[in-house]
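# quick one, structure for this:
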Amino acid sequence: MADLMNVARKEFRGFFASPAAYLFMALFVAACLFVFFWGEAFFARNVADLEPLFDWLPLLLIFLIAALTMRSWSEERRSGTLESLLTSPVSLWQLVLGKFVAAFGLLCLALALTLPLPITVSLLGPLDTGPVIGGYLATLFLGAAYIAIGLFTSSRTDNPIVALMVTVLICSLFYLIGSGLLTGLAGYRLGQFLELFGTGSRFDAITRGVLDLRDIYYYLSLTGVFLVLNVYTLEKLRWTGNPSSTTHRRWTAVTALAVVNLLAANLWLHPLKAIRLDLTENQLYTLSEATTEQLTTLQEPLQIRGYFSEKTHPLLAPLVPRLQSLLEEYQVHGGTQVMVEFIDPTRNKEAEETA
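Alright, predicted model coming up:
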């Protein structure tokens, strides 16, 4: 543990020894202020919440964290200092976790600089702290996963620009997999399946103020997978000395086993529905016992269609995500017996007539 913290402190000080940390925090805060006050016309919504910020954070984090982590290992490889690290008495896990903790600490510091936003909003109107807490927790979980991805890709190349581009690509793919853009084209069943693997869909679930063990573990498992792959990548660099092939096979088998188990646990946890915490002030997404009982004892499949138009009146638009989230709660408690579908009637004439 002492070696890990020494590595973390060294890396953290290294961030501030160059303009990298200051530039990261400045860009992060500036981007947050931009999307919150200008990009989503905060005052026009007339609602005291941080939804405009959290809607854009998953995309902002992709580019900012990719830029933050791109030099973590690639610079070590290019400068030739990686060889000395690999032969040092510090274990590979301590080296990897040390760099991870340093980058995660910088992200926490950057997030702390945005705290004046919820304070300001609370002065303008009644602010439900549940979604705010959920949003910040979701950002930390998502940021941790992106950092792990960035460190892994940085360890695969000695070119920081390549590491930046690959990190952006991988993080973007994880975000797009569960996004409404892709799930809407895939159909209901396939769309529900894709949402299980998307970072964006999980992020939205937590930012509404509902903590679900399955969502939290998803981010932890994703973080763990790429940290394991990072260690494996560094270990492979030691194999130039031609150790026994048994060592190669053992490392490969252990890594594959760790990755498979971390990912498979998501499938094991998926049937669990009761380990959820509603952080909202008025328990907006907590169904009554009678409703829950009705949903769990359905004899026939129940299909619920929600018709929401993009051209909803500005005063009614803030209610749309709340209604969608409430309907999703019905689906969570109803399991496979409840199917919830959201339709924009303006995009389909037949759906418009049906609505």
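# could you use CA atoms for every contact and neighbour count after this?
Fine.
# to what extent is Thr240 buried, counted in neighbours?
Look at Thr240: counted by other CA atoms under 10 Å, it has 7 neighbours.
# from Phe36, how far out is it?
Between Thr240 and Phe36 the computed distance is 51 Å (CA to CA, to the nearest Å).
# in three-state terms, label Phe342 for me.
strand (DSSP: H, G, I helix; E, B strand; the rest coil).
# apologies, that question was intended for Ala256.
Applying three-state DSSP: Ala256 is helix.
# with Arg305 instead?
Classification of Arg305 using three-state DSSP returns strand.
# for this protein, what's the longest helix?
If you go by DSSP state H, the chain has its longest helix at helix 129-155.
# alongside the first, I'd like the structure of this one:
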Amino acid sequence: MAAIFIGAFLLAVMFSFFWLETFFARNTADVRGLFRWLPLLLIFLAAALTMRQWSEEQKMGTMEVLLTLPVCLAHLVLGKFVAVLLLVALALALTLGLPLTVSFMGHLDWGPVCGGYLGALLLASAYLAIGLFVSSRTDNQIVALLVTVLVAGFFYLLGSAGITDFMGTSLAELFRNLGAGSRFASIERGVLDLRDLVYYGSLTSLFLLLNVVSLDHSRWSKGANTRAYRRGALAAAALMAANLLAVNLWLAPIHAARLDMTEHREYSVSTATTDLIASLPEPLLIRGYFSAKTHPLLAPLVPRIRDLMEEYRIASGGRVTVEIVDPHDNPAIEAEANQLYGVKSLPFQVAGRYE
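All right, here's what the predicted structure looks like:
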């Protein structure tokens, strides 16, 4: 069964990389399109691999046997977790053919590739922990699959542009810090941020802890003799969750713990630029005008410019605000760009998908 899920995952990766990301039309030797879709594809892979881990045990009546074994519950949970994590690692390893092929076609920067796979494994760990917890709460595999997709999808969409665009700056930043998908944006471009790694580790630890509490809860007696134990277990879980939240909040304003893994340090802000941003007398708005449809040869430049603007925003500590707009969606913005900044619409002859 796992082989079928991994095979479907690989087919989805190939389709998104070559078709949705139009790799050949972009004429650029990178695998950024691979990592752009991994946060979404890993949701379904993790849900499929974890849906029967505990629910099948409950359905077949073997859960009672496991719970009576002289084995720590944490060890049982970690055993299940490591097993499915190895399957995901195998699935990710099978995608290495893509960067290897691209490296033969042109010069490939391997720094972002290594960072991307590390981030993908950490993100998958969080999704797997969610799936194991959900599976422990039901004996129906389909229910476990759907609920895992919903919960993991919620964390994925939490910090997405479709939600944060309708919020103020402070609230949007908070949601970006809570979103699993938005956290992956830095990793996608080749920047490893300590805050992102701690976030994925915290999310994984939290749901593994909830998994242990959930299994332990199934063998609790409802009598008064175990009331103190039950309260202590729940209090310990709540304290652990509070500590993980506190660590992430403490790291939130720290912007220096970032590693630019690109070959030429493309996303490293120089000291002079940092000093200039720090000396700004008032908040600065950087607005980027990007059309949704552009020439395929220019399309790879769009995410690079966006990423550099994002690095300025992160390095500013709140002094710089970044805004991305499509002038074709708003005639007023298009007129403003033309009149004030001389940004004019320039039509291109857009070729087909593979031309």
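# on that earlier part again, who are the packing partners of the longest helix of structure 1?
Applying 3 or more CA pairs under 8 Å, 6 or more residues apart in numbering; DSSP states H and E, one finds that helix 129-155 of structure 1 contacts helix 51-69, helix 92-112, helix 160-177, helix 199-207, strand 210-212, helix 213-237.
# repeat the analysis, applying 6 Å as the threshold.
Packed against helix 129-155 of structure 1 by the contact rule (3 or more CA pairs under 6 Å, 6 or more residues apart in numbering; DSSP states H and E) you find helix 51-69, helix 160-177, helix 199-207, helix 213-237.
# how about residues contacting the longest one?
Under the criterion CA atoms under 6 Å, 6 or more residues apart in numbering, residues 141, 145, 148-149, 152, 202, 259, 262, 275 lie in contact with helix 213-237 of structure 1.
# any idea which of the helices and strands packed on helix 129-155 of structure 1 is most buried?
The highest average neighbour count among these, using mean count of other CA atoms under 10 Å, belongs to helix 199-207 at a mean of 23.
# that one aligns to what range in structure 2?
Mapping helix 199-207 of structure 1 onto structure 2 (TM-score structural alignment) gives residues 180-188.
# equivalent analysis for stretch 84-100 of structure 1, please.
On structure 2, the counterpart of stretch 84-100 of structure 1 by TM-score structural alignment is residues 65-81.
# ok so, going back, now, among the contacts of helix 213-237 of structure 1, which is nearest to Glu310 of structure 1?
Minimum distance to Glu310 of structure 1 across the contacts of helix 213-237 of structure 1 is 22.2 Å, recorded for Arg202 (CA to CA).
# residues in structure 2 aligned with stretch 51-63 of structure 1?
With TM-score structural alignment as the criterion, stretch 51-63 of structure 1 aligns to 32-44.
# how close does that stretch sit to structure 1?
Stretch 32-44 of structure 2, aligned to structure 1 and superposed, deviates on average by 1.3 Å (mean CA distance after the TM-score superposition for structure 1).
# by how many degrees do the longest helix of structure 1 and helix 199-207 diverge?
Counting by axes from the mean of the first three to the mean of the last three CA atoms, to 10 degrees, helix 129-155 of structure 1 lies at 150 degrees to helix 199-207.
# residues in structure 2 aligned with helix 129-155 of structure 1?
Aligning helix 129-155 of structure 1 against structure 2 (TM-score structural alignment) gives residues 110-136.
# in that stretch, what's buried?
Going by neighbour count (16 or more other CA atoms under 10 Å), the buried part of stretch 110-136 of structure 2 is 110, 112-113, 115-136.
# same check, this time on stretch 294-313 of structure 2
Residues 296, 299, 306-313 are the ones in stretch 294-313 of structure 2 that count as buried (16+ other CA under 10 Å).
# in structure 1, what stretch matches it?
Matched against structure 1 by TM-score structural alignment, stretch 294-313 of structure 2 falls on residues 312-331.
# number of nearby residues for the aligned residue in structure 1 for Thr164 of structure 2?
Aligned by TM-score structural alignment, Thr164 of structure 2 pairs with Thr183 of structure 1. Thr183 of structure 1 has 19 neighbours, counted by other CA under 10 Å.
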